[in-house]
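K.L.:
got a sequence here, can you build the structure:
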Amino acid sequence: MSCAIIGFGNIGKAVAKAFAREGIEVSVATTRDPESFASEAAAIGPTIIPRKLAEAVEADIIFLAVRFEAHPDVAKTLPSWQGKIIVDVTNAYGVPDEDLGGQPSARVVARAFTGARVVKGFNHLVAAVLDQDPAAHGGRRVVFLASDDDGAAAEIGKLTENLGFAPIKLGGLSEGGLLVQARGNSWGHLIFKDLVKFD
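P.N.:
I've put the predicted structure just below:
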């Protein structure tokens, strides 16, 4: 399964570092020309491949690490996202609840990416924590996952483990998504929690 990260800010780079630590290849893209961030990608590791946005969205699994407000523009890149898994790493902090129609932010993202299987994940840790080796305090740093598609959640759970984290599934987007989202001026009970699981 091919992977890509759309967005190369602090969170996108932190996710890229997780891939680099395990020597797993991942494409990275922004709306900018890949040459403009090629040196930053190279500094993270040789498995971090800068690509044009149109190339990166061909991947099977796409980590959406852009500002929440930018997700509709990314969604327009393809007419259909059928067969792809979108890992929603966004947070809608500062976005008024009425703009979300009373829905969890992950549901809003899912509507934009027609046909995709959406998994909310990797968004509850701040970049400075996500950036670190997930082997912490004798355990593994926890990543919460929420999805309405059990198969997609299982697939991202396996990838999460391959990246060294401990995945914990929270259920569907409406239940689990609410626990790990920042929206408006509030946040769910599990957002920004840095937890470690001991095997």
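
K.L.:
when you work out contacts or count neighbours from here on, use the C-alpha atoms and nothing else.
P.N.:
Fine.

K.L.:
please compute how far stretch 168-176 lies from its chain's middle.
P.N.:
On the basis of C-alpha atoms, centre = their mean, to the nearest Å, stretch 168-176 is displaced by 15 Å from the centre of the chain it belongs to.

K.L.:
what residues of it count as buried?
P.N.:
For stretch 168-176, burial by neighbour count (16 or more other C-alpha atoms under 10 Å) applies to 168-174, 176.

K.L.:
now residue 147: how far from residue 26?
P.N.:
22 Å (C-alpha to C-alpha, to the nearest Å).

K.L.:
between these two, tell me which one has more neighbours.
P.N.:
Just comparing residue 147 and residue 26: by other C-alpha atoms under 10 Å the higher neighbour count belongs to residue 147, 28 against 24.

K.L.:
that one and residue 178 touch, don't they?
P.N.:
No: the pair residue 147 / residue 178 is not scored as a contact, 11.3 Å apart, by C-alpha atoms under 8 Å.

K.L.:
helix or strand: which one has the closest residue to residue 57 other than its chain neighbours?
P.N.:
Leaving out its chain neighbours, the residue that sits closest to residue 57 by C-alpha to C-alpha, 6 or more residues apart in numbering is residue 4, at 7.2 Å. Assigned by DSSP states H and E, residue 4 belongs to strand 3-6.

K.L.:
another one to check against the first:
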Amino acid sequence: MSYAIVGFGKIGQALAHAFARKNIDVTVASRRSPEELAPQARAIGPTVTAGALQEALKADIIFLAVLFDQHAAVAKALPNWDGKTIIDVTNAFGVAPEDLDGLPSSAFVAKAFTGAKLVKGFNHLGAAKLATDPVIEGGHRVVFLSSDDEDAVPAIDALARELGFAPVKLGKLSEGGALVHARGQVWGPLIFQDLFKKQQ
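P.N.:
Coordinates of the predicted model:
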């Protein structure tokens, strides 16, 4: 399985730290050139490689870590997304519900990525928390996962565990997933909640 992070701002870099801690290879890309990203990528760890967007999009699992209003531009980079799984890390805070066709933000994002399987996840923690080791004495930091593609969730669940997190499945995007979606000027009730699951 191959991994990429599209977007290399605070959230993208935080995710890269998570991969580096576990020595898992990941390609990072953004609107900046690979040459511009390379020093930051190297500083995070040897398994983090800066690449062009088209190179990053060859990955099987892609973290979408751009600003919400940039997702459509990323989606246009491929004619179809068959065989790809997108982890939507975006938050649509400040976007009016009517601008999302009344859909949960991730369902709206999914429409742009024709053929992809989309999982909402890793979006409820701020960058500073996301960047720190999720393995805390006695437990693991929780990440929430939701998707309308149920068969996409197990792979993301396994990746979250490999990265040291404790994944909690919330079901479909319009059901439990609504707990971690922003709507207009309102954050979902689980956004910014720093929760831990005790080791069994």
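
K.L.:
still on that earlier bit, among the buried residues of stretch 168-176 of the first structure, which one sits closest to residue 82 of the first structure?
P.N.:
For those, the residue nearest residue 82 of the first structure by C-alpha to C-alpha is residue 173; the value is 18.5 Å.

K.L.:
you'd agree that closest one is in a helix?
P.N.:
No: using DSSP: H, G, I helix; E, B strand; the rest coil, the assignment for residue 173 of the first structure is coil, not a helix.

K.L.:
middle-most residue in the second structure, spatially?
P.N.:
residue 89 (3.5 Å; C-alpha atoms, centre = their mean).

K.L.:
residue in the first structure matching that residue?
P.N.:
For residue 89 of the second structure, the aligned position in the first structure is occupied by residue 89, per TM-score structural alignment.

K.L.:
residues of stretch 128-147 of the first structure that come out buried?
P.N.:
Those would be 130-131, 134, 140-147, for stretch 128-147 of the first structure by 16+ other C-alpha under 10 Å.

K.L.:
typed the wrong thing, it's stretch 44-62 of the first structure
P.N.:
44-45, 47-53, 56-62.

K.L.:
stretch 154-167 of the second structure too?
P.N.:
Quick answer for stretch 154-167 of the second structure (16+ other C-alpha under 10 Å): 156-157, 159-160, 163-167.

K.L.:
quick check, nearest of the residues you listed to residue 16 of the second structure?
P.N.:
Closest to residue 16 of the second structure, out of all of these and judged by C-alpha to C-alpha, is residue 163, at 10.6 Å.

K.L.:
list the contacts of the closest one.
P.N.:
18-19, 21-22 (C-alpha atoms under 8 Å, 6 or more residues apart in numbering).

K.L.:
could I get these as JSON lines with secondary structure, distance to residue 192 of the second structure and neighbour count?
P.N.:
Below are these laid out as JSON lines (DSSP: H, G, I helix; E, B strand; the rest coil; distance: C-alpha to C-alpha, whole Å; neighbours: other C-alpha atoms under 10 Å):
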{"residue": "18", "secondary structure": "helix", "distance to residue 192 of the second structure": "18", "neighbour count": "22"}
{"residue": "19", "secondary structure": "helix", "distance to residue 192 of the second structure": "21", "neighbour count": "23"}
{"residue": "21", "secondary structure": "helix", "distance to residue 192 of the second structure": "22", "neighbour count": "16"}
{"residue": "22", "secondary structure": "coil", "distance to residue 192 of the second structure": "24", "neighbour count": "12"}
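
K.L.:
of those, closest to residue 95 of the second structure?
P.N.:
For those, the nearest to residue 95 of the second structure is residue 18 (28.8 Å; C-alpha to C-alpha).

K.L.:
in this model residue 131 seems to touch that closest one, though I could be wrong.
P.N.:
Yes: contact criterion C-alpha under 8 Å: residue 18 of the second structure and residue 131 qualify, at 6.4 Å.

K.L.:
next one: the residue lying closest to residue 157 of the second structure once chain neighbours are set aside from residue 149 of the second structure, what distance?
P.N.:
Excluding its sequence neighbours, the residue lying closest to residue 157 of the second structure (C-alpha to C-alpha, 6+ apart) is residue 167, at 5.9 Å. As judged by C-alpha to C-alpha, residue 167 of the second structure and residue 149 of the second structure stand 16 Å apart.

K.L.:
near residue 98 of the second structure, how many other residues are there?
P.N.:
Neighbours of residue 98 of the second structure (other C-alpha under 10 Å): 10.

K.L.:
so who does it touch?
P.N.:
Residue 98 of the second structure neighbours (C-alpha under 8 Å, 6+ apart): none.

K.L.:
wasn't it part of a helix?
P.N.:
Yes: counting by three-state DSSP, residue 98 of the second structure is part of a helix.

K.L.:
now it: how far from residue 108 of the second structure?
P.N.:
Residue 98 of the second structure is 11 Å from residue 108 of the second structure, by C-alpha to C-alpha.
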